[in-house]
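J.: Sharing a model that was predicted from the sequence below.
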Amino acid sequence: MTIKGLEKHTPMMQQFLRIKAENPDVLLFYRMGDFYELFFDDAKRASQLLDISLTKRGSSNGEPIQMAGVPYHAVEGYLAKLVQQGVSVAICEQIGDPATSKGPVERQVVRIITPGRSVTKPC
């Protein structure tokens, strides 16, 4: 899969954009430590649907990065709110060890939640 201008982004944002390109029709909850972060249009949409703060931090490809996030320990409540509103979500977990990773921690989508069903992918 080729994403135009990918090399202009940081390695972590490149990883996010690749995973998002594989899951374009869902909100992508991207695990970063103790939070699930959403970026760009997903962040804007989630902030409106969940009534959470939309922030901007840093830049990628010369543009400010819009962000919104929820604590991992509270994610199920937020997922329930989204499903009730007819929104589908992909959960992207850190599957690599941050202590031994060179570059971004390995991540993959492990769960997709839709208003009709929840599917967990084996790791």
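T.: Everything's here; your move. Remember, it's a predicted structure, so these values are computed and weren't measured experimentally. Numbers count the residues shown, from 1 in each chain.
J.: make it CA atoms for all contacts and neighbour counts henceforth
T.: Noted.
J.: residue ranges of the helices in this protein, please?
T.: Assigned by DSSP state H, the chain shows helices spanning 11-22, 40-50, 75-84.
J.: Go through the second one and flag the buried ones.
T.: So that's helix 40-50. 42, 43, 44, 45, 46, 47 (16 or more other CA atoms under 10 Å).
J.: Ok, the longest one next?
T.: Across helix 11-22, burial judged by 16+ other CA under 10 Å covers 13, 14, 15, 16, 17, 19, 20.
J.: Structure two is appended below for comparative analysis:
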Amino acid sequence: MEILSVLALVLAVLALAFTVVALRRTQRTRGTGVEELPEDVHGLRQEVAALKREAGDALRHLAVVRYDAFGDMGGHLSWSLALLDDGGHGVVVTSIHGRSEARTYAKSVSAWTCEQQLSPEEEEAIAHARP
């Protein structure tokens, strides 16, 4: 019985040794360079890079600030909305709600700033939209 146990242990150690040697050979021959990837993987990498470039121009940074433009009105019916791309280019739209009318304004934003004077709420909307 002891001989069988010793024999099983020796076989297990040999199997482990062969496995380690085989793994080392596989790692040496496989390599890790990008140039060894299949051609379709290179194509996919180029697609992803192109999509990232296109997404940079998308208006994907946005924030809304709601507030009361006039002290005698409640409900936060006025708002400023910033719609910007990755570079901070886009627009900030503001709607001022009064008792008898509502006015809407749009201001162009370039590199996170605006040539026109911004209200504190518009500045806050741009700041919240900035990543």
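T.: Great, that's in hand. For clarity, every value in this text was computed on a predicted model and none was experimentally measured.
J.: Superposing both, give me the TM-score.
T.: With the length set by TM-score structural alignment, normalised by the length of structure 1, the two chains reach a TM-score of 0.24; 53 aligned residues with a CA RMSD of 4.8 Å.
J.: neighbouring contacts of the host helix or strand of residue 124 of structure 2?
T.: Using DSSP states H and E, residue 124 of structure 2 sits within helix 120-129. For helix 120-129 of structure 2, contacts defined as CA atoms under 8 Å, 6 or more residues apart in numbering pick out 61-65, 67, 79-84, 92, 94, 112.
J.: looking at these, which has the most residues close by?
T.: residue 82 (29 neighbours; other CA atoms under 10 Å).
J.: quick one: contacts for the closest residue in space to it that isn't next to it in sequence?
T.: The spatial neighbour of residue 82 of structure 2 that comes closest, neighbours along the chain excluded (CA to CA, 6 or more residues apart in numbering), is residue 92 at 4.2 Å. Residue 92 of structure 2 makes contact with 80, 81, 82, 83, 106, 107, 108, 109, 122, 125, 126, according to CA under 8 Å, 6+ apart.
J.: helix/strand/coil for residue 92 of structure 2?
T.: strand (DSSP: H, G, I helix; E, B strand; the rest coil).
J.: one step back: closest one of the buried residues of helix 40-50 of structure 1 to residue 92 of structure 1?
T.: Nearest to residue 92 of structure 1 among the buried residues of helix 40-50 of structure 1 is residue 42, at 13.6 Å by CA to CA.
J.: and the closest one, what does it touch?
T.: With CA under 8 Å, 6+ apart, residue 42 of structure 1 has these contacts: 27, 28.
J.: where's it relative to residue 107 of structure 1, distance?
T.: 18 Å (CA to CA, to the nearest Å).
J.: tally of neighbours for residue 56 of structure 1?
T.: 14.
J.: just the strands in structure 2 please.
T.: For structure 2, the strands defined by DSSP state E occupy 61-67, 78-84, 90-97, 102-109.
J.: how much does the third one deviate in direction from strand 78-84?
T.: Think strand 90-97 of structure 2. Interaxial angle, strand 90-97 of structure 2 versus strand 78-84 (axes from the mean of the first three to the mean of the last three CA atoms, to 10 degrees): 170 degrees.
J.: And the last one, by the same measure?
T.: Regarding strand 102-109 of structure 2 and strand 78-84, their directions subtend 30 degrees when assessed with the same axes, to 10 degrees.
J.: sorry, back to before: would you turn the buried residues of helix 11-22 of structure 1 into TSV with distance to residue 78 of structure 1?
T.: Output for the buried residues of helix 11-22 of structure 1, formatted as TSV (distance: CA to CA, whole Å):
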residue	distance to residue 78 of structure 1
13	23
14	26
15	24
16	21
17	23
19	21
20	19
